[in-house]
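K.L.:
Everything below, folded, please.
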Amino acid sequence: VLAAGSSSYSGEYGGSSGEHFDQSRNQLDGPITALRIQANNKYILSIQVRYGGLWSRIEGNPSGSQSVMPLFPGEGIVQVLGRFGSFVEYIAFRTNLGRVFDYGAGSGLGVPFDAEPLFPNTVLRYISGRSGPLVSAVGFHWDKEEGIGGWDQSTGSPHTKNNSP
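P.N.:
Below you'll find the model as predicted:
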């Protein structure tokens, strides 16, 4: 259930190739509990999200080095940084517990992005975007999630190193 005045959207970051995907229905399976990212030294090859205990469809190409990012109970994603050109080159997820998970090319010429929710105490609920042989583009949908605390707007942006007042 989405709370009034708490949902926001960041994106879409990336190119226009590939087929559109939208995981809005997946959020009905529960909060995001893990991500599975496959990347090489140039691009994000694929992304898969676990909602509750169920994995979403793999978006992109499931080859390459795979990394699983499990979240702790009560942990949510509060910021996503990245870089893109025609495809997503780099992506980093920051949680409300301060953990950061990054994937893809550490340097490049792509356009940087910084996605974060508009409202305090909200977290990443689901993703959308475009995919084909690679992840072409990605967007982030934020809202409240019962039992998961987001960042507190009174202490500044989620990318502030120390969120204490």
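K.L.:
Every contact and neighbour count from this point should use C-alpha atoms.
P.N.:
Fine.
K.L.:
ok, which stretches of the chain are strands?
P.N.:
Ranges of strands within the chain are 8-14, 19-22, 32-39, 44-51, 54-55, 59-60, 65-70, 77-84, 88-95, 100-104, 111-115, 123-131, 135-143, based on DSSP state E.
K.L.:
Out of these, which is closest to residue 1?
P.N.:
strand 135-143 (9.6 Å; Cα to Cα).
K.L.:
For the comparison step, fold the sequence that follows:
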Amino acid sequence: MAHASLLWQLTGDCPTMTTINKTTCVIGIAQNDDPVSMCCHTFCQLCSQQCGTGLFSKSIGGGRGISFASNMTGPITGVKVWEHYDYEGCISRIHCIGGIQFRYDTEWSDVTGRTHGMTQEIELFDEEFIIQLSGRYDDERIYLLIFVTSRGRSLIAGTTNGDAFNFYPVHPDSELQMLGGHYNGTCITSLAAHWGLPYDDNNK
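P.N.:
Sure thing, here's the model as predicted:
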């Protein structure tokens, strides 16, 4: 999707902010207070329909495969995650996170990745938001995802291999609005999160 109003202000090799229809989207600070080090061009373009004064969490994972970004209107009201399994004879084990799907308001998005394996799902209550996303990963795949809501509930999917990551917004009243990254046909291979103030009809 092309957006003629998307303008880049560059510092070195990567954009430090995007200006979209006179609204500024700051590319944020990771949990360790280091500046974001990875350009996320496609993700920022798709963000142009929704982002206000939100922040991007630092991208994690190797980033191999096809890029994606959730790109629908409204607040996130549900999440589904598919755990992809390996089978050796009669023994099965979780191999990676194979697919992700979001519900925005009342409509489910297209599935990113595969829908094979065990499904983990959470439906959010009214005025409940996703305020943290953590998990585990390596350069090849995302192993574990933990979505935490403003009511203290969580969706946990995957296995405990790999290195830990933790995404959360800098602004205390922000919520998860978009998720982007890559998948290779079997596994989700990278992720980045966009946070913003709670969605309302004025954002349409």
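K.L.:
quick one: TM-score?
P.N.:
TM-score for the superposed chains, counting by TM-score structural alignment, normalised by the length of structure 1: 0.79, backed by 140 aligned residues with a Cα RMSD of 1.5 Å.
K.L.:
what about the strands of structure 1, which gets the closest to residue 2 of structure 1?
P.N.:
Ranking the strands of structure 1 by distance to residue 2 of structure 1, with Cα to Cα as the measure, places strand 135-143 first at 6.8 Å.
K.L.:
Trace the closest one over to structure 2 and give me the residue numbers.
P.N.:
Under the alignment (TM-score structural alignment), strand 135-143 of structure 1 falls on residues 188-196 in structure 2.
K.L.:
and what of stretch 9-16 of structure 1?
P.N.:
The aligned range for stretch 9-16 of structure 1 in structure 2 is 56-63, by TM-score structural alignment.
K.L.:
Check how far the match of strand 135-143 of structure 1 sits from its aligned residues in structure 1, on average.
P.N.:
In the superposition against structure 1, stretch 188-196 of structure 2 averages 0.8 Å from its aligned positions (mean Cα distance after the TM-score superposition for structure 1).
K.L.:
Quick one: distance of that stretch to the chain centre.
P.N.:
Mean-position distance between stretch 188-196 of structure 2 and its chain equals 3 Å (Cα atoms, centre = their mean, to the nearest Å).
K.L.:
ditto for stretch 18-27 of structure 1
P.N.:
Distance, stretch centre to chain centre, for stretch 18-27 of structure 1: 13 Å (Cα atoms, centre = their mean).
K.L.:
Flag every buried residue along that stretch.
P.N.:
Across stretch 18-27 of structure 1, burial judged by 16 or more other Cα atoms under 10 Å covers 18, 21, 23, 26-27.
K.L.:
who are the neighbours in contact with residue 116 of structure 2?
P.N.:
Shown here is residue 116 of structure 2, whose contacts under the criterion Cα atoms under 8 Å, 6 or more residues apart in numbering are 82-84, 98.
K.L.:
Kindly recompute the last result at 10 Å.
P.N.:
Taking Cα atoms under 10 Å, 6 or more residues apart in numbering, we find residue 116 of structure 2 in contact with 82-85, 98-99, 186.
K.L.:
hang on, residue 190 of structure 2 packs against residue 60?
P.N.:
Yes. Applying Cα atoms under 10 Å as the test, residue 190 of structure 2 and residue 60 come out as touching, 5.5 Å apart.
K.L.:
what is in contact with these two at once?
P.N.:
Contact criterion Cα under 10 Å, 6+ apart; residues shared by residue 190 of structure 2 and residue 60: 137-139, 141-142, 181.
K.L.:
Show me just the buried residues among the residues you listed.
P.N.:
Neighbour-count burial (16+ other Cα under 10 Å) applied to these gives 137-138, 141-142, 181.
K.L.:
Quick check: end-to-end length of stretch 50-60 of structure 1?
P.N.:
Using Cα to Cα, to the nearest Å, the end-to-end distance of stretch 50-60 of structure 1 comes to 16 Å.
K.L.:
In structure 2, what range does it match?
P.N.:
Taking TM-score structural alignment, stretch 50-60 of structure 1 hits residues 103-113 over in structure 2.
K.L.:
buried sites along that stretch?
P.N.:
Of all the residues in stretch 103-113 of structure 2, those buried under the rule 16+ other Cα under 10 Å are 103-104, 108, 112-113.
K.L.:
Then stretch 138-156 of structure 2?
P.N.:
For stretch 138-156 of structure 2, burial by neighbour count (16+ other Cα under 10 Å) applies to 138, 140-149, 154-156.
K.L.:
burial of the aligned residue in structure 2 for residue 33 of structure 1, as a residue count?
P.N.:
Alignment note: residue 33 of structure 1 maps to residue 77 in structure 2; criterion TM-score structural alignment. Burial of residue 77 of structure 2 is recorded as 21 neighbouring residues (other Cα atoms under 10 Å).
K.L.:
so how far is residue 186 of structure 2 from residue 77 of structure 2?
P.N.:
Per Cα to Cα, residue 77 of structure 2 is found 26 Å from residue 186 of structure 2.
K.L.:
residues contacting residue 86 of structure 1?
P.N.:
13-17, 43, 110-111, 134-137 are the contacts of residue 86 of structure 1 under Cα under 10 Å, 6+ apart.
K.L.:
before we move on, what about residue 194 of structure 2?
P.N.:
Neighbours of residue 194 of structure 2 in contact, by Cα under 10 Å, 6+ apart: 25, 27-28, 43-44, 47, 51, 54-58, 167-169, 174-180.
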